[in-house]
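Novice: Task: produce atomic coordinates for the following.
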Amino acid sequence: MYRRPLALALTLIVLLSSAAAADPTGLLADFLVAPDGERYRIDDFNSPLGSNRLVVYTPDFGPSTATVDAMVEVVVVDGVVEEVLPVGFTNTPIPRDGYVISASGTAATWVRLHLRPGLPVALLRDRLVADAVSATHVIHQSGPNVTRGTDQLVLFTPGRERTGTNPWGTEAVVRDGIIVSVGGNDNPIPPDGFVLSGHGTARDWLTENARVGAAVYVEDGQVTIAFDSRSVARQARAYLDLADSRVQSARQEGMPIAFRRVAEHRARAWDLLAEAEALQTAGEHDSALRAAARAVGAAEQAAFAALPSPPVGIRGVWYRPVEVTPSHVVATLDRLALAGVNTLFLETFYRGRTVYPSEVASQHTEFRRWDLLEVWIEEGRRRGIDVHLWLHVFRFDEYPSGTLLRAHPEWLASGPATPVPRELRANNASADPAHPEVRAFVLALIEEMLTRYAPAGIHLDYIRYPKSDLQPSSFAIADTSRQLFMEQTGIDPLLFVNRRSAPEWRAWETWQEEQITSFVADVHGLVRRLAPQA
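Specialist: Next up, the predicted model:
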């Protein structure tokens, strides 16, 4: 594509060395301004947090932030910081007359340095960012048969069918000088374009700057991705095309979707596109940018609303709770119900501790104020959400520092090999599935859950032996397993560690499988006896 002037007068070329990051839309940005005048760009409003992001949650989002991965959350009321919550306090209630700032990674570091209780903080909305309009990167290699290396940005030209890249990167497909798709690897190479493929730092650059609808220029070994109001309009049209395609598929397959909502969002997007075009023609570029950006939002909503939802079946999530009050639990369940979730696999026993007050195991300290498991189950039932209790069956806790395995070192599934393999390091210690006391402990734990609560089911995770192909002698050849196997077969498994094709070693593996199978049968019998409805 030949280089030509962009329509936006404030266009600048940003080299890779620039410290400024591209805005998510490529055009507009919102900022937090601290009392000392320092500002930080807001990544989004009322969306999932993710890593290295700063998101502001307003009352429009719901009763609370529904976050699980925040490193800091800040409550702001009437423009003043009311509270700065430390790590571990997430899913914060949102004040009606304010908002909550949620941050992770480097954003959290900025928040801790600049925001203090009792001091003001300001929001700057819809600010044009000149240094986000375009961005430039060096092309390390180009051609049909290049290979993407570490931290490289390469350009695949026509000459073979696909890029052939591994999963550790990202790509942007360009046709006629316009980005038509972003994401994935091993993409088809279009005959009328090329594929930009990045790894490491180049992947991060593509992720930050490549947007559907952006114009792409290649010159002197560099690639420039540029946005103007027309680029944003192309992005909106791409979402509208996606919405139309999904609607057509839903009609053909008889799948239920929110047809009325799709039509409403679609109509608003087209109205905003017409407004943006008129403003651009009139030379009102800033206003055109804002109208085009709003069109993208409406078109994106149309595409999301056009996603089909099967009328029946499990729509479930696995979830480790971080909520420490009943109101936090209710807020999270409200968000799950709104998302259409009908099954929740709630992590209930992990790292050798329970989330509820147990007479069998120790409880995680952060949950000791209330019995929140009962709240999860009962409030979930009111919202049509079946709560299954998710257990780490034979993976207990840290070793040797963890309470459970420190008290019962004979339970550990380990052998004589050194160094200590990965599965026995911090957070990865496993118990011997054949040890009678281990089996009795887990069964007692499940019995306690079934008799005290009324879960929809029991979900067994880590229901296996730890295993390493590199150090097979290190796993489940603990004294108990080894002794039981020798008593039953007369075979010492340690003698066949390096002869894994021998029938004796296969007999050992079969015996391990039987230990797991018999334990699952014991759990099944317990559930059928105590909770036949589960």
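Novice: can we go C-alpha only for contacts and neighbour counts from here?
Specialist: Fine.
Novice: What are the boundaries of the strands in the stretch 301-450 of the chain?
Specialist: 316-319, 343-350, 353-354, 362-363, 386-392 (DSSP state E, counting those that start in this stretch).
Novice: Let me know which of those strands is the nearest to Gln235.
Specialist: strand 316-319 (30.9 Å; Cα to Cα).
Novice: Can you pull out the residues in contact with the closest one?
Specialist: Contacts to strand 316-319, defined as Cα atoms under 8 Å, 6 or more residues apart in numbering, come from residues Val341, Asn342, Thr343, Leu344, Phe345, Leu346, Glu347.
Novice: Then stretch 272-279?
Specialist: Here stretch 272-279 makes contact (Cα under 8 Å, 6+ apart) with Ser229, Ala233, His285, Ser287, Ala288, Leu289, Arg290, Ala291, Ala292, Arg294, Ala295.
Novice: now, which of those residues lie within helices?
Specialist: Residues of the contacts of stretch 272-279 located in helices (DSSP state H): Ser229, Ala233, His285, Ser287, Ala288, Leu289, Arg290, Ala291, Ala292, Arg294, Ala295.
Novice: Buried subset of those, written for ChimeraX?
Specialist: Those of the ones in helices among the contacts of stretch 272-279 that count as buried under 16 or more other Cα atoms under 10 Å are selected in ChimeraX with:
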select :229,233,285,288,289,290,291,292,294,295
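Novice: give me the number of residues near Phe45?
Specialist: 16 (other Cα atoms under 10 Å).
Novice: wait, Pro532
Specialist: 11.
Novice: That one and Asn342: what is the separation?
Specialist: For Pro532, the distance to Asn342 equals 20 Å [Cα to Cα, to the nearest Å].
Novice: One more: Thr332?
Specialist: Thr332 sits 13 Å away from Asn342, going by Cα to Cα.
Novice: before we move on, what about Leu279?
Specialist: Counting by Cα to Cα, the separation of Leu279 from Asn342 is 46 Å.
Novice: in the longest helix belonging to the chain, what's buried?
Specialist: Under DSSP H, the helix in the chain containing the largest number of residues is helix 503-530. For helix 503-530, burial by neighbour count (16+ other Cα under 10 Å) applies to Glu504, Trp505, Trp508, Trp511, Gln512, Gln515, Ile516, Phe519, Val523, Leu526, Val527.
Novice: Please compute how far it lies from its chain's middle.
Specialist: Once both centres are worked out by Cα atoms, centre = their mean, to the nearest Å, helix 503-530 turns out to sit 34 Å from its chain's centre.
Novice: Check stretch 406-424 too.
Specialist: Relative to the centre of its chain, stretch 406-424 is centred 32 Å away, using Cα atoms, centre = their mean.
Novice: here's the other one to compare against:
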Amino acid sequence: MNKRQFLKTLGQGALAWMALPALPSCDTSRPPVYPVVEGLPKSWLWLRPELGLSDDEWKQRFGKIRAAGIEAVLPQIFNSHEALFQIDVPGVPVKEPLLERLVPLAHEAGLQIHAWMWSMPCNIPEIIEKHPDWYAVNGKGEPANEKPAYVDYYKFLCPCHPEVQDFVQARVEALGKIDGLDGIHLDYIRVPDVILAEGLQPKYNIVQDREYPEYDYSYSTYCREQFKAQTGIDPLTDLEDPSQNEAWRQFRYDAVTGLVNGKLVPTAHRYGKKVTAAVFPNWESVRQQWHKWDLDAFLPMLYQGFYNEDINWIGEQVKAGLERLNHSKPIYSGLFIPQLNPEELAQAISISRRAGASGFSLFDYSSMTDEHWAVVKGK
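Specialist: Down below sits the predicted model:
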């Protein structure tokens, strides 16, 4: 498999690596802390919907999920190409209003339903054609719509662009208006990885021992002008090594944080929806300072194999995340089923809880075997 095929597979959530050996549990000397937000579940499941299923087939599927002890589903309803919910925003195609069908069916099964939305990547041809200035630009001056990092679908929008902020906010607002929807789940709420997780780099035949300009983003005219207005510095032309400038680094953290706290969270909360996000443990590499976000909960993707780590690392990352949050918000460990056999899944859940996680989220429905379901039911 070549490197572009690999990342395409990863983007579709179908990565399957060799399972890691069973490992002893993490240190439990520090008492766990379990932040609780009223109304949030303890067990979640990411799910990429199949089109064409009848209501009865969805009822059967949701019934199976709930019978296994899962309390919430996260159906992917915007994948950067099209929406699976009704939205009246220019340029956003609607495949079908599936989400509106799924909400009552999930509730009937006893499940919460939180809409999983890709946030910053946009692969809609009309947007690419009509709004090329909306896209993020790397340190070589290359826009993501023309030369995306790593693979073709990495066409990220610029978080500094006011029209981009409105475009992303409009999707959240459309979701907020859906009766009965329990929450909105933000994915890809970041910029491209300036440094990929260590376990992924060999798959692309690259070595990222530092921040290279072709993978370093937020050099659009909008970002540069805003930073120059604050500091008097143009990061593209005035800095010999932008990666070493702390003010420029913080500016880019703040650009994403400002979008989340200034637009997305207030919009969702105005409609009474909970807000969560799939976030990175190596948050610096994607300019995702999520411990400053005003979310209701966090689902960090603790995919240990991506980082060449063992299962104990999951607990370490839960503790680190809770410490950054000052134990003020709940964390649910995002667990990657293709890397976990049933025994390892049981370990990962136990390790997460002992480290202070309020629960777990599984990626994803299509990867679950009968043996995995049995483990979850016992938890």
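Novice: Work out the TM-score between the chains.
Specialist: Superposed pair, TM-score by TM-score structural alignment, normalised by the length of structure 2: 0.52. Supporting alignment: 226 aligned residues with a Cα RMSD of 3.3 Å.
Novice: returning to what we had before: ok, the contacts of strand 316-319 of structure 1 vs Ser474 of structure 1, which is closest?
Specialist: Among the contacts of strand 316-319 of structure 1, Glu347 lies closest to Ser474 of structure 1 (Cα to Cα), at 28.0 Å.
Novice: Enumerate every residue touching the closest one.
Specialist: Trp318, Tyr319, Arg320, Pro321, Leu389, Trp390, Leu391.
Novice: Map it across to structure 2 for me.
Specialist: Glu347 of structure 1 maps onto Gln76 in structure 2 when the alignment is built from TM-score structural alignment.
Novice: Strands of the stretch 101-250 of structure 1, start to end?
Specialist: 122-128, 134-138, 141-143, 153-156, 170-175, 178-182, 193-198, 215-219, 222-226.
Novice: closest to Phe31 of structure 1 out of these?
Specialist: strand 122-128 (5.0 Å).
Novice: residue range for that closest one in structure 2?
Specialist: Under TM-score structural alignment, there's no match for strand 122-128 of structure 1.
Novice: do stretch 478-494 of structure 1 as well
Specialist: Using TM-score structural alignment, stretch 478-494 of structure 1 pairs with 220-236 in structure 2.
Novice: Touching that stretch from outside, list them.
Specialist: The contact list for stretch 220-236 of structure 2, computed with Cα under 8 Å, 6+ apart, reads 135-139, 141, 143, 158, 160-161, 218-219, 239, 242, 248, 251.
Novice: How far away from the center of its chain is that stretch?
Specialist: Distance of stretch 220-236 of structure 2 from its chain centroid, counting by Cα atoms, centre = their mean, is 27 Å.
Novice: so who does Phe304 of structure 1 touch?
Specialist: Residues near Phe304 of structure 1 by Cα under 8 Å, 6+ apart: Ala243.
Novice: and it, what pairs with it in structure 2?
Specialist: Using TM-score structural alignment, Phe304 of structure 1 lacks an equivalent in structure 2.
Novice: Same check on the one 10 residues further on?
Specialist: Aligned counterpart of Ile314 of structure 1 in structure 2: Lys42 (TM-score structural alignment).
Novice: OK, contacts around the nearest residue in space to its match that is not next to it in sequence?
Specialist: Spatial nearest neighbour of Lys42 of structure 2, excluding adjacent residues (Cα to Cα, 6 or more residues apart in numbering): Gly359 at 4.5 Å. Taking Cα under 8 Å, 6+ apart, we find Gly359 of structure 2 in contact with Lys42, Ser43, Ile331, Tyr332, Ser333, Ile349, Ser352, Arg353.
Novice: let's see 6 Å
Specialist: Residues in contact with Gly359 of structure 2 (Cα atoms under 6 Å, 6 or more residues apart in numbering) are Lys42, Ser43, Tyr332.
Novice: Does the last one touch Phe360 like I think?
Specialist: In this case it means Tyr332 of structure 2. Yes - applying Cα atoms under 6 Å, one finds Tyr332 of structure 2 in contact with Phe360, separated by 4.5 Å.
Novice: higher neighbour count, the two?
Specialist: Tyr332 (27 against 23).
Novice: any idea how far that one lies from Asp187 of structure 2?
Specialist: For Tyr332 of structure 2, the distance to Asp187 of structure 2 - Cα to Cα - is 15 Å.
Novice: how about the strands of the stretch 101-250 of structure 1 in CSV, adding distance to Leu470 of structure 1 and mean neighbour count?
Specialist: CSV is the format used below for the strands of the stretch 101-250 of structure 1 (distance: least, Cα to Cα, whole Å; neighbours: other Cα atoms under 10 Å):
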stretch, distance to Leu470 of structure 1, mean neighbour count
strand 122-128, 55, 14
strand 134-138, 41, 22
strand 141-143, 38, 16
strand 153-156, 35, 26
strand 170-175, 32, 24
strand 178-182, 39, 21
strand 193-198, 33, 26
strand 215-219, 48, 19
strand 222-226, 45, 21
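Novice: neighbours of the aligned partner of Arg66 of structure 2 in structure 1, just the number please.
Specialist: Aligned by TM-score structural alignment, Arg66 of structure 2 pairs with Ala337 of structure 1. Applying other Cα under 10 Å, we find 16 residues neighbouring Ala337 of structure 1.
Novice: Report the separation between the nearest residue to Ala337 of structure 1 once chain neighbours are set aside and Val341 of structure 1.
Specialist: Counting by Cα to Cα, 6+ apart, Ala337 of structure 1 lies nearest to Arg383, which is 6.5 Å off, once chain neighbours are set aside. The gap separating Arg383 of structure 1 from Val341 of structure 1 is 10 Å, by Cα to Cα.
Novice: Which residue of these two possesses the greater neighbour count?
Specialist: Each of Arg383 of structure 1 and Val341 has its neighbours counted (other Cα under 10 Å); Val341 has more, 19 against 16.
Novice: got the contact list for the closest residue to that one other than its chain neighbours?
Specialist: Nearest residue to Val341 of structure 1, sequence neighbours excluded (Cα to Cα, 6+ apart): Arg315, at 5.0 Å. By Cα under 6 Å, 6+ apart, the contact list for Arg315 of structure 1 reads Val341, Asn342, Thr343.
Novice: Good, wrapping up.
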